[in-house]
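Q: structure for the following, please:
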Amino acid sequence: MRKHTTAAALAAVSALTLAACSSATPGETGGEDGGDAAESIKIGIKYDQPGLGLQEGSDFTGFDVDVARYVAAELGYAEDQIEFVETVSANRETALQNGDVDMIFATYSINDERKALVDFAGPYFVAGQDFLVKADDDSIEGPEDLEGKNLCSVTGSTSAQKIKDEYASGVELVEQPGYAECMTALESGTVDAVTTDDIILAGLAANQADPSAFKVVGNPFSEENYGVGLPKGSDQCEAINEAITKMIDDGTWEQLITANTEGTGYEFNAELNPPEPAACA
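A: This is a model prediction of the structure:
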């Protein structure tokens, strides 16, 4: 999840994406009557998560982005038919409900509260909630250690509230609009820790000017199933699940994980990954 991926990794991802794009003809799954697919598809992603969803100028990189490209290709969309739209945590349900996006690949954990508002395909990855702290801070080893401390997370994320509700009622929650602001607060000492999923934290640390100044605690205490957010009543769930299954079976899934986490020291939980997409409702 480094800001600058190696040339070899970029070449691997590019080849995988092109292969995926050639595997489906536009219209195979895009139209209800079997006709041509829509002219474009709007996909919600994060713009500030290195290794997962990151915008740099006109380029979009990361595991979520690569999975989105693969799935879109399987649905019949060429690369130039994909429009990426920034979708922050607090606005994901609204974006789907208002038709601002057709689907979302944005570290979007599946839970019952969200399922009441939107539909999900997947999951396509399972992460675990953890903490990012300064490298010399050994006072935080688990969620119970946040009692009386300041904890940062982004607006719309459930991570920090979960700690307050279940582990440390005296924690002081500090919400910021994005992870960049949380990192600034951590660096300045305004907060003691940043919490979200381990794979996100690894990318945030690796993207700093001095990555050695921070560390992921390395004690995940939850399972976060990343799903593809869809509007309620969408008929795309099964086709997306088929695409995810194909991506896993043909080896693309693991190659994309490797390319996007190279150099961070991150290792995915092999007991949980790759996941098996759940049956569509």
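
Q: when you work out contacts or count neighbours from here on, use the C-alpha atoms and nothing else.
A: Fine.

Q: which helices and strands does the longest strand anywhere in the chain pack with?
A: Counting by DSSP state E, the longest strand found in the chain is strand 119-127. Using 3 or more CA pairs under 8 Å, 6 or more residues apart in numbering; DSSP states H and E, the elements in contact with strand 119-127 are strand 224-230, helix 237-249.

Q: and the next helix or strand after it, what other elements does it pack with?
A: Note on strand 119-127: by DSSP states H and E, the next helix or strand toward the C-terminus is strand 129-134. Counting contacts by 3+ CA pairs under 8 Å, 6+ apart, strand 129-134 packs against helix 179-188, strand 193-197, helix 198-206, strand 214-216.

Q: strand 129-134 vs strand 224-230, what angle?
A: Angle of strand 129-134 versus strand 224-230, following axes from the mean of the first three to the mean of the last three CA atoms, to 10 degrees, is 110 degrees.

Q: now the angle from strand 129-134 to helix 179-188?
A: 50 degrees.

Q: and residue 49, which of the helices and strands packed on strand 129-134 is closest to it?
A: Residue 49 lies closest to helix 198-206 among the helices and strands packed on strand 129-134, at 6.6 Å (CA to CA).

Q: one more sequence to fold, the one below, so I can look at both together:
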Amino acid sequence: MSPAQLVVQYLPYLRRYARALTGSQVAGDAYVAATLETLVSDPAAIGPHSNVKVSLFQVFTRIWNSLAVNGENEPAGRDLPAEIRLGQITALPRQAFLLSSLEGFSEEEAAVILDASVDRVRELVDEAGRELAADIATDIMIIEDEPLIAMDLESLVEGLGHRVTGVARTRTEAVELASSKRPGLILADIQLADGSSGLDAVNDLLQTFEVPVIFITAYPERFLTGERPEPAFLIAKPFQPANVSAVISQALFFQQTARRRERAA
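A: As a prediction, the model looks like this:
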């Protein structure tokens, strides 16, 4: 495949990373669009003999790190939403954390993407882990119809210091469970046992209260097209514990940051 074809192949993963980094589908996809605009104007940014995925993330990172984190300087011609104004968040450690934990880049690849040494990447990942773990324990509801996967998620979530309010197998069970114990975060499969949808279950719940949601699916590329409203936080099946940990930390971190802003307003 040509470099252009390979770039298209890796776009869903770049969207996943960008959405996790910004906490928003709209904001993340805007940065991906800015990356593509850069590549159109400068195709040589991805050389014919380079690791295309690493190079693509490297171009994205140069754009992201060239902008003020507080949103004062945003991609030209793009009206990014408030979610991009990250205030006090330390951006570079989160990038290293997500590149390694969510996207599975090696330390050497992350170092190339971030234009840093391998030792520096290790320091950043450790710093992000401490930052993201601080004061984010919450009650988590799991919507999953496969018992073994539900058990794995429950064990993983509790191992991270969170509490599981319960496991729902269908849309109806999810609504009933949330009415008895309101969660601080939802982990939801998209296709459920009775043919109902985790997306519909979550939409039902979000009509009564706001909560961060992470979707889990065996077909993530279907929800990373950038063509319609899609999840900001998405985990692919089969998942690795590090992936789940990273995305839960990000989702709760953005929620806490938003609450701090509201209290300060």
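
Q: quantify their similarity with the TM-score.
A: Overlay of the two chains. TM-score (TM-score structural alignment, normalised by the length of structure 2): 0.26; 134 aligned residues with a CA RMSD of 7.1 Å.

Q: picking that back up, winner for burial among the helices and strands packed on strand 119-127 of structure 1?
A: strand 224-230 (a mean of 25; mean count of other CA atoms under 10 Å).

Q: picking that back up, take the helices and strands packed on strand 129-134 of structure 1 and write them to TSV, including distance to residue 44 of structure 1 and mean neighbour count.
A: Below are these laid out as TSV (distance: least, CA to CA, whole Å; neighbours: other CA atoms under 10 Å):
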stretch	distance to residue 44 of structure 1	mean neighbour count
helix 179-188	17	18
strand 193-197	19	25
helix 198-206	17	25
strand 214-216	27	21
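
Q: and the ones you listed as JSON lines, adding distance to residue 49 of structure 1?
A: Below are these laid out as JSON lines (distance: least, CA to CA, whole Å):
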{"stretch": "helix 179-188", "distance to residue 49 of structure 1": "7"}
{"stretch": "strand 193-197", "distance to residue 49 of structure 1": "11"}
{"stretch": "helix 198-206", "distance to residue 49 of structure 1": "7"}
{"stretch": "strand 214-216", "distance to residue 49 of structure 1": "15"}
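
Q: for residue 173 of structure 1, find the nearest of the ones you listed.
A: Among those, strand 193-197 sits nearest to residue 173 of structure 1 (CA to CA), with 10.1 Å.

Q: mind giving me the packing neighbours of the closest one?
A: Right, strand 193-197 of structure 1 is packed against strand 129-134, strand 150-154, helix 159-166, helix 179-188 by 3+ CA pairs under 8 Å, 6+ apart.

Q: neighbouring contacts of the last one?
A: Same thing as helix 179-188 of structure 1. 48-49, 133-134, 152-154, 176, 191-194, 204 (CA atoms under 8 Å, 6 or more residues apart in numbering).

Q: related to what we said a few turns ago, out of the helices and strands packed on strand 119-127 of structure 1, flag the one nearest residue 200 of structure 1.
A: Between residue 200 of structure 1 and these, the shortest gap by CA to CA is with strand 224-230, which sits at 11.7 Å.

Q: for that closest one, name the packing helices and strands.
A: strand 103-104, strand 119-127.

Q: now those strands as a markdown table including distance to residue 181 of structure 1?
A: A markdown table is the format used below for those (distance: least, CA to CA, whole Å):
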| stretch | distance to residue 181 of structure 1 |
| --- | --- |
| strand 103-104 | 23 |
| strand 119-127 | 22 |
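
Q: most packed of those?
A: strand 103-104 (a mean of 28).

Q: remind me, longest helix of structure 1?
A: helix 7-21 (DSSP state H).

Q: okay, angle between it and helix 237-249 too, please.
A: Using the same axes, to 10 degrees: helix 7-21 of structure 1 against helix 237-249 is 140 degrees.

Q: tell me which helix or strand comes right after helix 7-21 of structure 1.
A: strand 41-45.

Q: which strands or helices does that next one pack on?
A: Packed next to strand 41-45 of structure 1, using 3+ CA pairs under 8 Å, 6+ apart, are helix 63-74, strand 82-86, strand 103-104.

Q: elements contacting the helix or strand that it is followed by?
A: Downstream of strand 41-45 of structure 1, the next assigned helix or strand under DSSP H and E is strand 48-49. Counting contacts by 3+ CA pairs under 8 Å, 6+ apart, strand 48-49 of structure 1 packs against helix 179-188, helix 198-206.

Q: in JSON lines: these, plus distance to residue 41 of structure 1.
A: Listed next are those as JSON lines, based on distance: least, CA to CA, whole Å:
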{"stretch": "helix 179-188", "distance to residue 41 of structure 1": "27"}
{"stretch": "helix 198-206", "distance to residue 41 of structure 1": "26"}
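
Q: closest to residue 66 of structure 1 out of those helices?
A: Among these, helix 198-206 comes nearest to residue 66 of structure 1, with 15.3 Å by CA to CA.

Q: quick one, the closest one and helix 179-188 angle?
A: 60 degrees.

Q: circling back to that earlier point, residue 43 of structure 1: which of the helices and strands packed on strand 119-127 of structure 1 is closest?
A: Across these (criterion: CA to CA), the nearest stretch is strand 224-230, sitting at 9.7 Å.

Q: thank you, goodbye.
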